[in-house]
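S.K.: Got a sequence here, can you build the structure:
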Amino acid sequence: MYLDETVENDGPYCPKLNRNRWESYSNYRLVLWAWMMNELTVMFCPVSISHSGFYAQAALQMLAVILIGMPLAYSEICLAQYTNSNIFTMWNFFPLFRNVGYGTLFLILLKTIYLLVLTSWYLIYTFYSALDVPPWLSCNDFGNSKCMVKRVNVSVFQHCLEAQILFEDDCGMKTASNCFFEREIGGNCTLELGFYCLFPWKTIVALLTICGSVYVLSIKNERMIQIVVKLAAFYVCAVILILFCVALSTSGTWYASKCTVNWNNYTFVNCYRTITRGFLSVGTGYGIIHFLTRDVAFRSPATMTAISTPLFSLFVSFMLALISFSGIKTMSYYHGEEENVIELGTSPFFAMFASMSEILSYFDALPIWGFLWFSTGFFCLYINFWILYLFLKEFMQINEVARTYTKLSCLFLFVFLLTCTLPFLCSDITATLSDATELIQSFNSLLFSVALYWIYGIHKHTVDIVFMIGIKTNHFLKVTWFLNPILISIILYARCKIIETYEYEESYHIESISTTSDYLILYILLSIYGFIIVAGLVVQMFHYIRSGNFRGLFRAEESWGPTDRVLRRSRRMFVPEIMTREFLYRQVRIRGYYKGKEQGKERSEQRLGELIEDQLAWNAMMSS
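M.R.: Sure, this is the predicted structure:
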């Protein structure tokens, strides 16, 4: 995984490398793209954009990705490729924040539990959408309640809307998609069921299926994830193409409705959430990008992935949002209404499941479209969970006993994850994981950007990149790097101020402490993370003060840089200009003019050929 400290005796210096985890650059790029196809990219962002007018929300997400998310991903990939470190030693450029890695480990554990719950819900919806008549297209399973199928009972739905608008009261009718959502996932169900909702047998079966399949595939062949990622990438592209063509063929897609923007509190909340989830959708703040990139060769074109991969994941998110938006326009066209056609619900997951199942039913009422949508989300989240499992597995195998008994230790890891997941199976408590992971991820990104761009310095960071890939950093990245901490601080402050209580107002109320269960869990999770960060800062400061090197807290360590000792020594003597292509070409031309133009041309071609041979002497992934 790391560079060996060996030097070739003959020819140009070429550090030896162990076998790369991903074998080729294309595999690495696909795995990194799969990590960026997370729950924000395939769930929250597309639904939020489509349900809020599409155009303004899409512009906000694009700006958040380009101005904040992509520069952070670029820097994280550069650090991983430059140092081949882990999520703890990557902070050696600013030792005061070295123990932030333990807070990141806590965040990864929360993320794993959160993804495991969401993936199980997607698996349930994928299974039911494969039935000939999905439950949200019929009221046969909800006979005792006042159920209706919105697409079939148009007049009933219209009268229900009129009653809600005139009398500002619920008409008592529920759609089949709403009834199914409350039965399988639950809308704030701890209020009605207390903590008995912690053991829904279908969700537990889905959890066991997901964990069991990942365990078997990883034990049989650890590189099986590369095959699954390739199949998932092909499947996602095919589904987007099919659903986009189906959306364009529906009669309501071209329905021209009046575009108005109602700037109320709900709209501002959606804007803040879109911006926050936009830059977080790139996957920064977890250290997983660092984990996936750290064994990539020193001069590979991995840094270009930081530009292409976020843009492609943004494109996928926009396409999914456009498909959903076309379905919403079809609903408006079908009902002859421009407002109040979409059910919002009181749960943050209502739009991702109940609303989307209702919207997709308007595509000729065929269950296959719902199956394609939910199965796509399931595969993306399934691979994300797999990547997190690989990280936890590698961290666990630091222990010699875990390395000796690999299968048993992996089985213990899955049992531990399943046990930790059980308390979070209620939808309102799972919403606390959503808020906790977003807040901690944003704060981690803020610490990373402040430490790297303002304290370590943008100039040193750019010199490291020039030394590593031989290309100067453009001015756009430098400007965004400087503004990154400011923008994240503003977004984080706004995000903390707009944590709405409507998601939790119906949660189980604990009388003894006068608070709801979800708020209590949210405060506990944030407090644990805060304790880890503060305790780490105190320990680091005490250690350096005791050693009489207080200034060392704010300076990069001597070991910071490439793992290989020759490359690290070369970095200390490095002048940035000698690695640029312009300088190399200029040197070749100047040396060639001494013996006439013809001889100079021959020497230039010969020298360029030597440079190319030097590049080819590197690893197959070193194609920069």
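S.K.: CA only for contacts and neighbour counts going forward, please
M.R.: Will do.
S.K.: How about the contacts made by Phe325?
M.R.: Residues in contact with Phe325 (C-alpha atoms under 8 Å, 6 or more residues apart in numbering) are Ser50, His51, Gly53, Phe54.
S.K.: Which of those residues ranks first by neighbour count?
M.R.: Among the contacts of Phe325, Ser50 has the most neighbours (other C-alpha atoms under 10 Å), with 23 neighbours.
S.K.: Which residue ranges of the stretch 351-500 of the chain form strands?
M.R.: Remark: strands of the stretch 351-500 of the chain are absent; assignment by DSSP state E, counting those that start in this stretch.
S.K.: and the helix or strand containing Gln587, which residues are buried?
M.R.: Under the criterion of DSSP states H and E, Gln587 resides in helix 581-592. Within helix 581-592, the residues scored as buried using 16 or more other C-alpha atoms under 10 Å are Val588, Arg589, Gly592.
S.K.: how about this one, so we can line them up?
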Amino acid sequence: MTTRGDLQVQLEEDEKGGYEALVIPVEPEVVPTKDAGGPDGRETWGSNADFLLSIIGFAVDLANVWRFPYLCYRNGGGEGTSYYPYIYTGAFLIPYTLMLVFGAVPLFYMELILGQYNRQGPISVWRICPLFKGVGFCAVLVAFYVSFYYNVIIGWALYFLVASAAPNLPWVHCNNTWNTEWCWESTLLGPAPGLNYSTNTSLGWSTTKLPHSPASEYFHRAVLEMQWSNGLHEIGYPKWQLVLCLLLVYTMLYLSLFKGVKSSGKVVWVTATLPYVVLTILLIRGLMLPGALTGISYYLKPELSRLSDTQVWVDAAVQIFYSVGAGFGVHLSYASYNTFHNNCFRDCLITTAVNCFTSFFSGFVIFTYLGFMSHKQGIPISLVATEVYPEAVATLPGSHFWSMLFFFMLIMLGLDSAMGGMECVITGLMDEFHSFFQGRRFAREIFTLGAATVSFSIALINVTPGGIYMFHLFDTYSAGISLLCSALFESIAISWFYGLERFSQDVESMLGSKPGIYWRVCWKFISPSFIITWLDVVDECVKKRNIKSFKNKRGACMTRCMNVVEGKDVYKDREGVVMFGLLYYQPLQYNGYHYPYWAEWIGWSLALSSIMMIPLVAVIQLLQTEGSLKEYKPRVLFSSLVDINSCRIFVKGILEFNVNLFSSFRNFSSNAAMLVTDIQQMLISPCEEN
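M.R.: Coordinates of the predicted model:
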């Protein structure tokens, strides 16, 4: 028996005279603290409800409240011949449900099991399969990068909340000092004269040839002050009002997190529940408005012929994958604070149901107001889809109250999601380097303060006059392909290397029964294929130019907040797909501004810094492990290996997929094919039996 770090390795002679490595993870010694709630001394949630509200709060944000109804609208069907085009949206729910059941939910459940059974953060949990430890570092980096700009969005909402208390809402009229001659009060005065109302539904909300709305000019010129910057080369100084809002956001995050899950578990009782109260109030008020039922009819009636459109399926996959939030490591971190026998299966189903309900429910709310605005302006709903809540509620009696209520809801939706991302960073690093933090007074409090300070310092660049360009850069590169890689390799590591049988035994020891055949098939085949096949589907759409933008959940989906306050799709100049940026790359743009090459290099460096953690840590693990590369290292690093045949079949399948992908390139040379063959021989050889 040999002990190496967190592993005990015992060599046993097999039938062929060779040696088989039996690897046994060693639990690290943990010194119980005053808050210890588990038998190993690890802190636990105050109640299961705290945990449930935390994962619900992280999963539910503007991707549900704003983007889902829009996707239903865009993917519903064609136009009719009447004055109001019949855009039926229920068809989108069919691919959405299928993607949910066979793709996102199995990955979500896997993360809950992984965290609860091992009771470790997203990095140290990979003691079970050290070769894939880089997946944890990748997830932590992605969560940290997203905090650089995600919290800025909450700061914007806070700014608008304060502005809502002004005697006159500043985004309603065009008579302010920041307004230009292109400003037109379309919501209050009806459509602008002499304009062609042709629509383009490929970009965010349907766009029309309208002048700037008051909300758009207020956001760009009064809040962001973009008129004082021509790009990243003259970014300017932070705007002090936005700095104060951002500082208040980080202060709330710190006070929620510095005591661990005991404190954050109480905060989510407010942040995760109040949005539903606000949505209900907004729905009741919306149903009292004329034209509300017309808007709802647009939302519900399906047009099944739309199911033949690949775009519908891609949008469903994008929405549900990022909405559930798999791959960030947040669910894994939260689950690590559960008691060992907590029913995480029940929690998975409840969270998924609430997530779907929120998306569907918010659609009713949004379309009641769209129907009202269509009725008031006398134009089709397809032409008011560019309009937004602030302008809609401005027409209501007591508009200040409704506006404050709306932005308060945005803040609540953002805070619990931001808390999840920061908790992933804190738990991941403190668990991985537990020997450093162990025994130190106020270790959690000090490290949380340090992480929040670093994130706040970097986020300040986004509240300058040119900060929106940096914001867009962060949003584009922080969590696109990186998040997909994290989820893909997590699924591969558990299903193919740690082994489904062992994983099922872990579930049985916690819940009393093994997972059914549905979960096993999804974990081993469907969920990894869900991510990989997604690449081919989106690839085809990009070639046909069916997709003009690709928005991840914690990134660009959240920037729908910008749509909420400006009245148009801020991504209208962005083409292509983040995950296909290397294959179908086009220069990054924002509002007509073309990013310089050095800025794009910064963006790609940001993206690759998290992705490269996966192979880099794998190489480090290889170098740190003693023994023969062919006979010893694979068995140690893959831990309790699934049978060798499965290893060989998996590697061959992945390599064959790569060969088929590369062969489709016109200029792909024979040298590349030889390289793939060499890699195939190199990778499969260590997995074969002696």
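S.K.: How about the equivalent of Asn384 of the first structure over in the second structure: what's its closest non-neighbour residue?
M.R.: In the second structure, Asn384 of the first structure lines up with Ser417, judged by TM-score structural alignment. Leaving aside its sequence neighbours, Ser417 of the second structure sits nearest to Phe58 (C-alpha to C-alpha, 6 or more residues apart in numbering; 4.1 Å).
S.K.: Ser124 of the second structure now?
M.R.: Of all residues not flanking Ser124 of the second structure in the chain, Glu432 sits nearest, at 5.0 Å (C-alpha to C-alpha, 6+ apart).
S.K.: tell me the contacts of that neighbour?
M.R.: Gly121, Ile123, Ser124.
S.K.: Tell me the counterpart of the first one in the first structure.
M.R.: Matched across to the first structure, Gly121 of the second structure falls on Asn86, judged by TM-score structural alignment.
S.K.: so which helix or strand takes in its match?
M.R.: Assigned by DSSP H and E, Asn86 of the first structure falls outside every helix and strand.
S.K.: Can you tell me, leaving aside adjacent residues, what's nearest to it?
M.R.: Using C-alpha to C-alpha, 6+ apart and skipping the chain neighbours, the partner closest in space to Asn86 of the first structure is Phe291 (6.5 Å).
S.K.: Does the aligned partner of the one you found in the second structure lie in a helix or a strand, and which?
M.R.: If you follow Phe291 of the first structure across to the second structure using TM-score structural alignment, you land on Ser333. Applying DSSP H and E as the criterion places Ser333 of the second structure in helix 330-335.
S.K.: What is the neighbour count of Thr677 of the second structure?
M.R.: So Thr677 of the second structure, with other C-alpha under 10 Å, has 14 neighbours.
S.K.: what does it align to in the first structure?
M.R.: Using TM-score structural alignment, Thr677 of the second structure sits opposite a gap in the first structure.
S.K.: Could you look up the SS state of Thr677 of the second structure?
M.R.: helix (DSSP: H, G, I helix; E, B strand; the rest coil).
S.K.: re earlier: right, and the match of Gly121 of the second structure touches Leu292 too?
M.R.: No. Assessed by C-alpha atoms under 8 Å, Asn86 of the first structure is found out of contact with Leu292, at 10.0 Å.
S.K.: Name the residue in those two with the higher neighbour count.
M.R.: Leu292 (23 against 18).
S.K.: Apart from its neighbours in sequence, what residue is nearest that one?
M.R.: Nearest non-adjacent residue to Leu292 of the first structure (C-alpha to C-alpha, 6+ apart): Leu32, at 7.0 Å.
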